[in-house]
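Trainee: with the sequence up front, the predicted model follows.
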Amino acid sequence: MLDWQEILLDVQRNWLLYLSMPFVAAAIGFVTKIVAIKMMFEPIEFIGIKPYLGWQGIVPRKAATMASIACDTMTSKLIKPEDIFDRLDPDRIAEVIEQPMLRVVEDITREVASHYSPGLWEVAPESVKKLIINRIQADAPNMIRQIMIDIKSDIRSVFDLKDMVVSNLVRNKPLLNRIFQEAGDKEFRFIRNSGLYFGFIIGCVQALTWAGTHSPWVMPLFGGFTGWFTDWLALKMVFNPKQPTRYLGIFEWQGLFLKRRKEVSAQYGRLIAKEIVTSKQVIAAVLRGPLSDRLFNLIQKQVQRVIDDQAGIAKPFVVFAVGSNKYQEMKTVIAEQMMERMPETMAHIEAYAEQAMDLENTMATKMQELTPEEFEALLRPAFQQDEWILITVGAVLGFMVGEMQVFVMEHFAR
């Protein structure tokens, strides 16, 4: 330990170096935060030699886990399949797609009839062809209406919301990054800037300690502590405390993410409604998702009913022309072709569905009803996954800069 006179003399002689310590510590805190945030999201794909020599952003690397955790909160607390489909009016849908559906029915009927009985269909009077087509077309809107009623009555049997959300986010990792980055934009800025303030304060303590000891361990240890502590404290301040709390009777603090609840709710709701649970994605999930075979069964049932009911006087002609077995097979083929043409047909209802579902406002409103713990779960997974790695990297970088400081101090002190 140096006495006061030695300390004062050393500070006078190396005042510029002492003055630089708080600023270097602030820079350490700032840079380590930038590195930590970058490491959370970048790179999108692994760079290096797998499995250990290299890096992939924590969020994209654990995309399935991240998406699943975020989706659990979303689907259990914010939005359910029933919320999406209960607002869709079967009559309105039938009205919107009536014209494109009539064209599809005619195309499919002609194609299937030509395939199963090319000779008889070609020589059949046009009036008979029109009769078959018109009678099937006549019930097409009712068929769509009934299919929608069947879907709404047991939506979970044909639509897996969680699978749709998780699949889309895992497939589109940049989108998963955007959700966390945009929802937590101000939190990430706070974490980055907090390194400056906390680092500067620690740097002042570092300068006093160095003045009294001149120990070569002061710089790297304080550098490592700055990197570690500022990372840890910033993360704590983002999510804690849950409620506004006064400290030392001087200032009040509430976890920044929770304090911005209303703003985050609106932003998160807009992101989900515009990027993930869109009418286009929902329709695609119903038609092509893991439960689409059940939708096909519904369509097949309705198609067979319509063909049997509407074939009318032409039914004996059709059965005679193709045989009873072929007639049953033909109905199945028509159902399959209807299913294949559904994406093209249902695309016409996307604008109506988006307006009717109003997911953006629904999400924002329901987010206001979440408990602080549930609300925190929307962003917290991005920090919790391998959080220790980020803090450790901050400490290591700080330690290395501290070693460089020792070299500089010894060089100028000579």
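Mentor: Received, thanks. Fair warning: this is a prediction, and the values are worked out from it, not measured in the lab. Numbering: from 1, shown residues only.
Trainee: can we go C-alpha only for contacts and neighbour counts from here?
Mentor: OK.
Trainee: quick one, helices of the stretch 301-414 of the chain?
Mentor: Taking DSSP state H, counting those that start in this stretch to define them, one finds helices in the stretch 301-414 of the chain at 315-322, 324-346, 350-357, 359-367, 372-376, 380-384, 387-413.
Trainee: for the fourth one, list every residue counted as buried.
Mentor: So that's helix 359-367. Across helix 359-367, burial judged by 16 or more other CA atoms under 10 Å covers 359, 360, 362, 363, 364, 365, 367.
Trainee: got TSV for these, with distance to residue 320 too?
Mentor: Shown next, in TSV, are the buried residues of helix 359-367 (distance: CA to CA, whole Å):
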residue	distance to residue 320
359	52
360	55
362	55
363	56
364	60
365	60
367	62
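Trainee: out of those residues, who's nearest residue 195?
Mentor: Relative to residue 195, the closest of these is residue 367; by CA to CA it sits at 30.6 Å.
Trainee: distance of that closest one from residue 276?
Mentor: According to CA to CA, to the nearest Å, residue 367 and residue 276 sit 17 Å apart.
Trainee: give me the neighbour count for the nearest residue to residue 405 once chain neighbours are set aside.
Mentor: Closest residue in space to residue 405, ignoring its immediate chain neighbours: residue 219 at 6.4 Å, by CA to CA, 6 or more residues apart in numbering. Number of residues near residue 219 (other CA atoms under 10 Å) recorded here: 29.
Trainee: closest one to residue 91 among the helices of the stretch 301-414 of the chain?
Mentor: Using CA to CA, the nearest of those to residue 91 is helix 350-357, at 12.2 Å.
Trainee: and that closest one, what's buried?
Mentor: 350, 353, 354, 356, 357.
Trainee: ok, and here's another one to check against it:
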Amino acid sequence: MRRRGRGIVRTTSAAVWCIATVATASSRPAFIPGPGSKATATTTLTRNSRRKRHAIMIPPPFSRERVVIESIPSRIFEFGVQRFASDWKSYCAIPIIAGFVGWFTNYLAVQMIFYPIKWRGLPIYKVEGEPFGLLGWQGIIPAKTLKMSEAMVNTTVNELLTMEEIIQRLDPDVVSRILLPQSGLIVRPFVDELLADRPKFLSNFVTDYTSDTNRGMIKQRFAEKFLRDLTADVQENINTICSLRHCVVGKMCSDRSLLGRLFQISGKDELLFLVDSGLYLGFALGLIQLVISLYFDNPWTLSLGGLIVGLATNWLALKWIFEPVNPLRIGPFSFQGLFLRRQNEVSADFSKFFAEQVLTSRQLWKSMLTDPTTLPEWEKLIANRFATFTSEVTLGAVNLKLKSRKLKAASARVCATLFDYLEGLHDYVDQALEIDQTLRARMMAMTSVQFERVLHGTEAKKADHQVNRENEATKA
């Protein structure tokens, strides 16, 4: 009787196993034996025989919960396949369209950063210093040139360059030789203003000096001495007669395309990656959107997905460009922001553009001679130098008072016309100051945190705090 019972259990177990397997494969609910069936009797028999040494346990696949759970994924997958097959062309278009949307939105975003240079739209309402108005747009960088150029001077240029250092590279002897042919014209306003009521011999004395040929009683060596001493005065007082901030910001604001071109040249690879990444990331996100649309066919899902694709591609691309700031090693791999990995190349592009287009000799002299904050100091310097020089070469016969109204007026006229006579000096100054080489070397020596601020100036304050923490840690 016991052997017969065991045979019934084995036969029934095999039957139930087959039923469960077939039910799972066909994605149908598994057969669950009801009351009074042989399977129930067998199960009861098994339970009653657990206490016995030779009792037989039913395998886990016979569990009702496991059979039902295993059938759910197959049903979901089968449903998705059927939906995809019913309109596969439309579903295949989803990742393609998402890739295009990602690329186009990134491209449009980059264009809106730099263009248009001037605000375009209906002149109803325009927010000063902002790219938008009531109906119109201006490139973000052109609109924020004043703020961004000031931030660049404060966080980058001032840390790398000092006028007191680079102006010392000028050789007064070379400057005097270059400007010697123009020396008479430079001081001509002093002659017209100050010597008109002097004795005739003094007027002739200085008039011969101010002629283009520099012949007469004042020899060429006196003219060279005047120019050498004037150059030395400029070098000694450069901090009061030159504002690096006014020079850079003034140049940027006079041509609002400059700052944008500087960023486009320095960050050309990063901007290209920002645009192209929209295609790849958009396509990848579109695949996720495709799967979701198979099970949620509401019209708003595609619109919401497009919004998420546009935002996500921009956000991810910017993260990859600037983060991580410092190299992050994971096993044999090293990760760092794309912009930061190109530090040497960016340094070369940035410094070359800055030296050739922004901080040039022409811009330096123009800024010094027109800046309302430094022009009074220039007038004092010129007046003092001419008064000292005149007293020396005339052996005290002409003693000009520094507070004289005429001397101040003549000095103002000299400053107003001085820039016109410096044309031959610019090539030498650009070469002697070595702004390109100085900027490049010091930018390459920057830490990653400091260098990140060159293009990512909006995080300057955060970076400053991190730099301070690094410096404190180094000192400790």
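Mentor: Done, it's in. Bear in mind the structure is a predicted one, so any value in this text is a computation, not a measurement.
Trainee: sorry, back to before: format the buried residues of helix 350-357 of the first structure as CSV; extra columns: distance to residue 343 of the first structure.
Mentor: Listed next are these as CSV, based on distance: CA to CA, whole Å:
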residue, distance to residue 343 of the first structure
350, 11
353, 14
354, 16
356, 19
357, 19
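Trainee: of those residues, closest to residue 412 of the first structure?
Mentor: Set against residue 412 of the first structure, the nearest of the buried residues of helix 350-357 of the first structure by CA to CA is residue 354 (67.7 Å).
Trainee: out of the helices of the stretch 301-414 of the first structure, nearest to residue 268 of the first structure?
Mentor: Nearest to residue 268 of the first structure, of those and by CA to CA, is helix 359-367 at 7.3 Å.
Trainee: in the second structure, what stretch matches the closest one?
Mentor: The counterpart of helix 359-367 of the first structure in the second structure, using TM-score structural alignment, spans residues 435-443.
Trainee: how much does the matching stretch stray from the first structure?
Mentor: Once the two are superposed, stretch 435-443 of the second structure sits an average of 0.7 Å from its aligned residues in the first structure (mean CA distance after the TM-score superposition for the first structure).
Trainee: which residue in the first structure aligns with residue 100 of the second structure?
Mentor: Counting by TM-score structural alignment, residue 100 of the second structure lines up with residue 27 in the first structure.
Trainee: what comes up buried for stretch 175-195 of the first structure?
Mentor: By neighbour count on 16+ other CA under 10 Å, the buried set for stretch 175-195 of the first structure is 175-177, 179-181, 183-184, 186-188, 190-195.
Trainee: I meant stretch 139-150 of the first structure, not that one.
Mentor: Buried, per 16+ other CA under 10 Å, within stretch 139-150 of the first structure: 139, 140, 141, 142, 143, 144, 145, 146, 147, 148, 149.
Trainee: residue range in the second structure corresponding to that stretch, please.
Mentor: By TM-score structural alignment, stretch 139-150 of the first structure lines up with residues 222-233 in the second structure.
Trainee: same check, this time on stretch 79-92 of the first structure
Mentor: Under TM-score structural alignment, the match for stretch 79-92 of the first structure is residues 161-174.
Trainee: how far does that stretch sit from the chain's center?
Mentor: Relative to the chain's own centre, stretch 161-174 of the second structure is displaced by 31 Å; criterion: CA atoms, centre = their mean, to the nearest Å.
Trainee: buried ones in it?
Mentor: In terms of neighbour count (16+ other CA under 10 Å), stretch 161-174 of the second structure has its buried residues at 161, 167, 168, 170, 172.
Trainee: surely the first one is in contact with residue 437?
Mentor: No - taking contact to mean CA atoms under 8 Å, the distance of 11.2 Å between residue 161 of the second structure and residue 437 leaves them out of contact.
Trainee: out of the helices of the stretch 301-414 of the first structure, which is closest to residue 229 of the first structure?
Mentor: Closest approach to residue 229 of the first structure among these (CA to CA): helix 387-413, 8.1 Å.
Trainee: what range in the second structure does the longest helix that the first structure contains sit on?
Mentor: Using DSSP state H to define each element, the first structure has its longest helix at helix 185-213. With TM-score structural alignment applied, helix 185-213 of the first structure matches the range 268-296 in the second structure.
Trainee: got it, and stretch 388-397 of the first structure?
Mentor: Aligned using TM-score structural alignment, stretch 388-397 of the first structure spans no residues in the second structure.
Trainee: can you list contacts of that stretch?
Mentor: Residues from elsewhere that reach stretch 388-397 of the first structure, judged by CA atoms under 8 Å, 6 or more residues apart in numbering: 28, 32-33, 35-36, 39, 223-228, 231-232.
Trainee: repeat that for stretch 104-119 of the second structure.
Mentor: Stretch 104-119 of the second structure has contacts (CA under 8 Å, 6+ apart) with 131, 136-143, 256-257, 260, 271, 274-275, 278, 310, 313-314.
Trainee: quick one: buried residues of it?
Mentor: 104, 105, 106, 107, 110, 112, 113, 114, 115, 116, 117, 119.
Trainee: I'd like the distance between the residue mapped onto the fifth one from the first structure and residue 210 of the first structure.
Mentor: In the superposition onto the first structure, residue 110 of the second structure corresponds to residue 37 when matched by TM-score structural alignment. Note on residue 37 of the first structure: its distance to residue 210 of the first structure, by CA to CA, is 31 Å.
Trainee: ok, now residue 289 of the first structure?
Mentor: Applying CA to CA to residue 289 of the first structure and residue 210 of the first structure gives a distance of 64 Å.
Trainee: go on, residue 155 of the first structure?
Mentor: Distance from residue 155 of the first structure to residue 210 of the first structure, by CA to CA: 69 Å.
Trainee: take the contacts of stretch 388-397 of the first structure and lay them out in JSON lines including distance to residue 250 of the first structure and secondary structure.
Mentor: Listed next are those as JSON lines, based on distance: CA to CA, whole Å; DSSP: H, G, I helix; E, B strand; the rest coil:
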{"residue": "28", "distance to residue 250 of the first structure": "28", "secondary structure": "helix"}
{"residue": "32", "distance to residue 250 of the first structure": "29", "secondary structure": "helix"}
{"residue": "33", "distance to residue 250 of the first structure": "27", "secondary structure": "helix"}
{"residue": "35", "distance to residue 250 of the first structure": "33", "secondary structure": "helix"}
{"residue": "36", "distance to residue 250 of the first structure": "31", "secondary structure": "helix"}
{"residue": "39", "distance to residue 250 of the first structure": "35", "secondary structure": "helix"}
{"residue": "223", "distance to residue 250 of the first structure": "29", "secondary structure": "helix"}
{"residue": "224", "distance to residue 250 of the first structure": "30", "secondary structure": "helix"}
{"residue": "225", "distance to residue 250 of the first structure": "26", "secondary structure": "helix"}
{"residue": "226", "distance to residue 250 of the first structure": "25", "secondary structure": "helix"}
{"residue": "227", "distance to residue 250 of the first structure": "27", "secondary structure": "helix"}
{"residue": "228", "distance to residue 250 of the first structure": "26", "secondary structure": "helix"}
{"residue": "231", "distance to residue 250 of the first structure": "24", "secondary structure": "helix"}
{"residue": "232", "distance to residue 250 of the first structure": "23", "secondary structure": "helix"}
